[in-house]
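In: model the following, please.
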Amino acid sequence: MEILTRQPSVAGPAEWFTGVVHFDVIAPGTESRGKVNAVHFAPGARTAWHRHANGQTLHVTEGVGLTGTRDGGVVTIRPGDTVWCPPGEWHWHGAAPQQFMTHLAIWDGLAEGQDGPETEWAEHVTDAEYGQAPA
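Out: Have a look, this model is predicted:
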């Protein structure tokens, strides 16, 4: 057994996020393919469009958030909600306009011999796309 020393919070890079986002690496995937980050979004903050080679699970721990897919669907997510984003699905996630939101982002790194990027990032989510959230 090993107790991992908590690392300092990291500011989310502007290429991947709109608004103020910080994350804490919980499981870096160094001894296994499993990775976990706690991601903290300020109101209105969100990821850019992205997809994961092996999918991603999001588990909301506090606040109110939004998540959307390329088909235009945007849903509200709350504490206790768990979202599964299948491999290759373009999606985004972040905080609601007037709420903070924290979720655990859980995903697997690439398997031995698996080609391509673990996560592929694209353009930022527009205000119009973000604004499609249900009232």
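
In: contacts, neighbours, all on C-alpha from now
Out: OK.

In: just the helices in this protein please.
Out: Using DSSP state H, the helices of the chain run over 127-130.

In: which ones are touching the closest residue to residue 40 other than its chain neighbours?
Out: Setting aside the residues directly before and after it, residue 40 is nearest to residue 102 in space (Cα to Cα, 6 or more residues apart in numbering), at 4.5 Å. With Cα atoms under 8 Å, 6 or more residues apart in numbering as the criterion, the residues that contact residue 102 are 38-41, 60-63, 95.

In: I'd like the structure of this one too, to check against the first:
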Amino acid sequence: MEILKRPPTTKLSAACFTGDAWADVLYRGDHVRANMVRFAPGARTAWHSHGLGQTLLIVEGVALIQSRKGGIIEAHPGDVVHTPPGEEHWHGAAPDRFMVHLALWEGDDVSWREHVSDTEYRGPRSSTRSW
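Out: Model (predicted):
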């Protein structure tokens, strides 16, 4: 057993993110990655996909998540969202809340696409909450 040395927090690139977002690499192994990602209100990823899929655990705030084939889902702390291999999607914070999620994915095969437009971001959404 060992305690792993973690690299410093990294501000994420404007090439792949709209707004301010930061990542802490919790683990980067040969086959799997785990990052804690913090989004300022309104911040979001560009459209992207992962070759082996991605799983997000919402830790804090309100997350907005959308696949190319679906509407925007509003997710809350404790919600777990999985995108299958190759599915284009984006995720980020609601306009009025910070958001933190744990991102888990295998490999480094990420295909980045165009930024999510403000019109797409402001589209209709459904909530994981039933009340």
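
In: residue in structure 2 matching the residue nearest to residue 40 of structure 1?
Out: With TM-score structural alignment as the criterion, residue 102 of structure 1 lines up with residue 100 in structure 2.

In: ok so, going back, highest neighbour count among the contacts of residue 102 of structure 1?
Out: residue 41 (29 neighbours; other Cα atoms under 10 Å).

In: hang on, isn't that one packed against residue 18?
Out: No - Residue 41 of structure 1 sits out of contact with residue 18 when judged by Cα atoms under 8 Å, with a separation of 9.6 Å.

In: for the spatially most central residue of structure 2, which non-adjacent residue is spatially closest?
Out: In structure 2, the centroid-proximal residue (Cα atoms, centre = their mean) is residue 91; its distance is 4.4 Å. Sequence neighbours aside, residue 65 is the residue nearest to residue 91 of structure 2 in space, at 4.3 Å (criterion: Cα to Cα, 6+ apart).

In: coming back round to it: would you mind finding the match for the residue nearest to the centre of structure 2 in structure 1?
Out: Superposed on structure 1 with TM-score structural alignment, residue 91 of structure 2 falls opposite residue 93.

In: for residue 35 of structure 1, see how far away that match is.
Out: 18 Å (Cα to Cα, to the nearest Å).
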